[in-house]
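Peer 1: From the sequence below, what's the structure:
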Amino acid sequence: MAAKWDIFALSERMMAMDDAAWARHANPLSVYSRMSILPLMTLAVYSRVWLGWGALLPVALVVLWTWWNPRAFAPPRSTNSWAAHCTFGERVFLNRKAVPIPDHHRRWAIALGVVSGVGMMPWIWGLWQLDPGMTLLGLSLMIGGKLWFVDRMAWLYQDMKDAHPDYAAWAR
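Peer 2: This is a model prediction of the structure:
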């Protein structure tokens, strides 16, 4: 039985991604700088050791950066980049109910989401216990899973760019 909720779509709704935000997020600066979020959140949470409750400020700033990042940069002049294709693939994946995608892409995306999700457990434990080894294990799984996921999304876009007129229109 298929799940009645979709963590990927929930994430998009929480980020309030519209066409303008997606266009800006296709900028490689947005894609690459987004990789800073988990290390910055790790540092922000660890800062409780020396900032106490004041660590809530850096945590809040990282949350703000997470939301603002896809909006922080201008749309790219050209979308002929791996980074742009990654964001396009994410949009294709999120639209998979309206325009079906090849099953192998769906399975890999879900599996890599699980890898990242599993990484949250040692990461959270490491943050709670101030255990650098567990924190790094969790970070490695989460970031590794996410990077592999976005690489798969570039591949998905390449396979699907001609499947729907909207997909082709994103390229310039």
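
Peer 1: From here on, just use CA atoms for contacts and neighbour counts.
Peer 2: Fine.

Peer 1: I'd like the distance from K161 to A20, if you could.
Peer 2: 19 Å (C-alpha to C-alpha, to the nearest Å).

Peer 1: And these two? Which one has more around it.
Peer 2: Each of K161 and A20 has its neighbours counted (other C-alpha atoms under 10 Å); K161 has more, 19 against 12.

Peer 1: thought the more buried one was touching W155?
Peer 2: No - assessed by C-alpha atoms under 8 Å, K161 is found out of contact with W155, at 10.0 Å.

Peer 1: Can you show me the helices along this structure?
Peer 2: 7-15, 19-25, 28-34, 37-46, 48-51, 56-68, 82-94, 103-129, 132-160, 165-169 (DSSP state H).

Peer 1: So which of those has the densest surroundings on average?
Peer 2: When the helices of the chain are scored by mean count of other C-alpha atoms under 10 Å, the highest mean neighbour count falls to helix 82-94 (a mean of 24).

Peer 1: run this one through as well so I can compare:
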Amino acid sequence: MTLEKRIAKIFKLDGESWMKHTNPWSIWTRFTTLPFIILAVWSRVWIGWYCLIPIAILVVWIIINPTLFKKPKSIDNWGAEAVLGERYWAERKTFPVPKHHSTPILILTVLQTIGGIVLIIGLWKLEINLTIMGSITAYMAKMWFLDRMVWIFKEMKTHKQHSI
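Peer 2: The predicted model follows:
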């Protein structure tokens, strides 16, 4: 089982849930959560341990978000195609994705991880510059990663290799 498939299980993404997650409301409300998480963690300066309340709420939000919204009437948009590309990528052991995507996705995953580590260090040390740099790096790598997922979706759909 791929790491992405394990992550999908955590978020309860299966057949119908993947389609619900293609709803633009699901995609963009989840995607924009990071600044709120940063603010919640940073709020420990002002509210101490009470910062765990908004952090917990945001973690729950991230977990349940993909299943909250209805399946959209159309998946003809960038966000939905990115989600469906992620689904293909998560299922690549069952439905092989063309190999030329592997290296760029690995690089983008490493960049997201580096951005996340820098972000965590910035939050831990309350260093605004590290926090901003980590956020920007993580977000930019994630957007590029999602764009790659759109490419995967379109390529798999065009070649009608498999439908998942």
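
Peer 1: Can you pull the TM-score for these?
Peer 2: The TM-score (TM-score structural alignment, normalised by the length of the second structure) is 0.93; 162 aligned residues with a C-alpha RMSD of 1.3 Å.

Peer 1: Show where stretch 17-37 of the first structure falls in the second structure, residue numbers please.
Peer 2: Aligned using TM-score structural alignment, stretch 17-37 of the first structure spans residues 13-33 in the second structure.

Peer 1: Run through the residues that contact the most centrally placed residue in the first structure.
Peer 2: In the first structure, the centroid-proximal residue (C-alpha atoms, centre = their mean) is K146; its distance is 6.4 Å. For K146 of the first structure, the contacting residues are 112-113, 116, by C-alpha atoms under 8 Å, 6 or more residues apart in numbering.

Peer 1: distance of the counterpart of it in the second structure from I10 of the second structure?
Peer 2: Under the alignment (TM-score structural alignment), K146 of the first structure pairs with K142 in the second structure. Applying C-alpha to C-alpha, the value for K142 of the second structure to I10 of the second structure is 19 Å.

Peer 1: do the same with I37 of the second structure
Peer 2: Taken as C-alpha to C-alpha, the span from I37 of the second structure to I10 of the second structure is 19 Å.

Peer 1: before we move on, what about V118 of the second structure?
Peer 2: Remark: distance between V118 of the second structure and I10 of the second structure (C-alpha to C-alpha) = 25 Å.

Peer 1: now swap in W18 of the second structure and tell me
Peer 2: Counting by C-alpha to C-alpha, the gap between W18 of the second structure and I10 of the second structure amounts to 13 Å.

Peer 1: and if you look at L126 of the second structure?
Peer 2: 30 Å.

Peer 1: One more: T32 of the second structure?
Peer 2: As for T32 of the second structure, its distance to I10 of the second structure is 20 Å (criterion: C-alpha to C-alpha).

Peer 1: repeat for R92 of the second structure
Peer 2: 18 Å.

Peer 1: Same question for K154 of the second structure.
Peer 2: Per C-alpha to C-alpha, K154 of the second structure is found 26 Å from I10 of the second structure.

Peer 1: Same check on I107 of the second structure?
Peer 2: 24 Å.

Peer 1: if I line the two up, what does W67 of the first structure land on in the second structure?
Peer 2: Checking TM-score structural alignment: W67 of the first structure goes with I63.
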